[in-house]
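>>> I'd like to go over a predicted model; first the sequence, then the structure.
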Amino acid sequence: MHFQLTPKAYGKVLAHCFKYPWKAVHGVLLATDTSSSPSADPCVVVDALPWGHNWLGLLPLAEVALQLTKVYCRQHQLRIVGYYVANERVGDIKFPSALEPVVRQLPGFSPTEATDASPLLLVVRNDRLAQLGEQDEPPFLPQVWRNQQWNTLPGLQEQSGTLSSTIESFPLVVSLDSTTTVGAVHRLLKNNTEVIDQFADFDEHLEVPTSDWIANAALNQLFAQSG
């Protein structure tokens, strides 16, 4: 399976990490609903919805966020195709076990549902966020389910903005739409820190109900102007 992230989706994941650098953050990845062709390759990830930075693994809150996400997806002909998490401690690249109950609520994420079109699970390499450059690879570690837990994609290879496995039994590829996306997105976020200040996730929405956690319109507008 090949997943390709647009600058908007990639940028929102980074913005979530940059907004709460002292916290673990998590959210879901969205693609256009292609019910008529569910195995379309590549699967283009067009957006990301940030769920939280507090109460990691608290299932009731995640269930509420999931239901609101599903409503948004129905209204905009989207579907959940992935999930991302960045750990609190720099250098921690292990998928947190506290989030396993949350992930299993997502469509297709139960190990018993595994297919060739399984969803994407990403752990953000937070130790790379401060050094993103023009030619850097995306700071992600794709995860696969094996030995009753989530593990980093075996035989991970990084080349020209693409992450893939060198092991044939794990045919997963994660890429950006261009080799310059990492540098371009990072410059946009670095030069528009006020947009990151406005960025909100579902947890922040619970504290400040006017927070624009679903649309994050200022960030969307930033990437629209970049195109």
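That came through fine. Numbering: from 1, shown residues only.
>>> From here on, just use CA atoms for contacts and neighbour counts.
Noted.
>>> Tell me which residue is most central in the chain.
When the chain is reduced to its mean C-alpha position, the nearest residue by Cα atoms, centre = their mean turns out to be Tyr84, at 3.9 Å.
>>> For that residue, give me its contacts.
By Cα atoms under 8 Å, 6 or more residues apart in numbering, the contact set of Tyr84 is 13, 26-29, 121-124.
>>> Apply 6 Å and report the result again.
Taking Cα atoms under 6 Å, 6 or more residues apart in numbering as the contact definition, Tyr84 lies against 26-27, 121-123.
>>> This protein: strands as residue ranges?
Using DSSP state E, the strands of the chain run over residues 2-5, 25-32, 43-52, 78-86, 120-124, 140-146, 149-152, 156-159, 162-165, 173-176.
>>> Give me the spatial nearest neighbour of Cys73, chain neighbours excluded.
Of all residues beyond its chain neighbours, the one nearest Cys73 is Arg79 (5.7 Å), with distances taken as Cα to Cα, 6 or more residues apart in numbering.
>>> burial measure for the one you found, as a count.
Residues lying near Arg79 (other Cα atoms under 10 Å) number 21.
>>> put this beside the first:
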Amino acid sequence: MTIEVDSLPYATIVLHALKYPSKAVYGLLLGEAKGSKVKVNNVVPLAHEASPLSPSLEIALTLVSARPNGEAIVGVYYAPQNLKETGASPTAIRLAQKIAAINGSPATIVELQNVKLEGGCQNECLTCRQSNDEGKWKELSISATQDTLTTVSLAAQRRLYREVVDFENHLDSPESDFYNAALAASILEAY
């Protein structure tokens, strides 16, 4: 099984965690799963406060699922609240199981390892888990290219985390785009 995360979603995951350094954050992975390969092309930040299984996030799942852009929800990402916390979050597992039930296929969980953000975000900091047919979670690695790490580092240096809008922000201010089109343009411009 291989997991590939493009530069833009990789940077968005890191920036979402940097925006809320003392809170757990959650989001959706968008892309395609073909055979033993999952390619993540985009992410949608969901939450930094609420439980990712709250009714408002059920609405977010429905909105993102119905979006006619050709991308499927292939999993969930999260960053733990505590700096050195690692391992599968029970909340992320429940959200991934919900996504797997909707899709009828295994879901992927990408975890940000907060402790690896030290040093200007220039280190690989994502790990991955994927469920199998028996419901067990297997840990997989995600390799980032140097271009991806450079993109993440430059985005963090430019403090683009201030531009991240998650679904909870959207509920507070409906004109806010939780799909983060402006952020994507800023990240690509940073590199």
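Perfect, thanks for sending it. Here the structure is a predicted model, which means the values were calculated and not measured.
>>> Apply the buried test to the contacts of Tyr84 of structure 1 and list what passes.
Burial of the contacts of Tyr84 of structure 1 was assessed by neighbour count (16 or more other Cα atoms under 10 Å); the buried members are 26-27, 121-123.
>>> sorry, back to before: so what corresponds to the residue nearest to Cys73 of structure 1 in structure 2?
Matched to structure 2 by TM-score structural alignment, Arg79 of structure 1 sits across from Ala72.
>>> quick check: longest helix of structure 1.
Counting residues, the longest helix in structure 1 under DSSP state H turns out to be helix 59-76.
>>> can you pull the buried residues of that one?
59, 61-62, 65-66, 69, 72-73.
>>> ok, now stretch 93-100 of structure 1?
Using 16+ other Cα under 10 Å as the burial criterion, the residues of stretch 93-100 of structure 1 that qualify are 93-96, 99-100.
>>> Is it possible to get a markdown table of these that adds distance to Ala114 of structure 1?
Formatted as a markdown table, these follow (distance: Cα to Cα, whole Å):
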| residue | distance to Ala114 of structure 1 |
| --- | --- |
| Ile93 | 23 |
| Lys94 | 21 |
| Phe95 | 18 |
| Pro96 | 20 |
| Leu99 | 18 |
| Glu100 | 15 |
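>>> do you know how far the closest residue to Lys12 of structure 1 other than its chain neighbours is from Glu134 of structure 1?
Nearest non-adjacent residue to Lys12 of structure 1, counting by Cα to Cα, 6+ apart: Ala48, 6.1 Å away. Distance of Ala48 of structure 1 to Glu134 of structure 1, given as Cα to Cα, to the nearest Å: 22 Å.
>>> Between the two, point out the one with more neighbours.
A side-by-side neighbour count of Ala48 of structure 1 and Glu134, using other Cα under 10 Å, places Ala48 first with 27 against 15.
>>> which ones are touching the corresponding residue of structure 2 for that one?
Matched to structure 2 by TM-score structural alignment, Ala48 of structure 1 sits across from Val43. Residues near Val43 of structure 2 by Cα under 6 Å, 6+ apart: 9, 28-30.
>>> any chance of the buried residues of helix 59-76 of structure 1 in TSV, with distance to Ser165 of structure 1 too?
Formatted as TSV, the buried residues of helix 59-76 of structure 1 follow (distance: Cα to Cα, whole Å):
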residue	distance to Ser165 of structure 1
Leu59	32
Leu61	34
Ala62	30
Ala65	32
Leu66	30
Thr69	30
Tyr72	33
Cys73	30
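>>> For the aligned residue in structure 2 for Gly183 of structure 1, list the residues it contacts.
Aligned counterpart of Gly183 of structure 1 in structure 2: Thr150 (TM-score structural alignment). Neighbour list for Thr150 of structure 2: empty [criterion: Cα under 6 Å, 6+ apart].
>>> If we use 8 Å, what do you get?
By Cα under 8 Å, 6+ apart, the contact set of Thr150 of structure 2 is 122, 191.
>>> Thanks a lot, catch you later.
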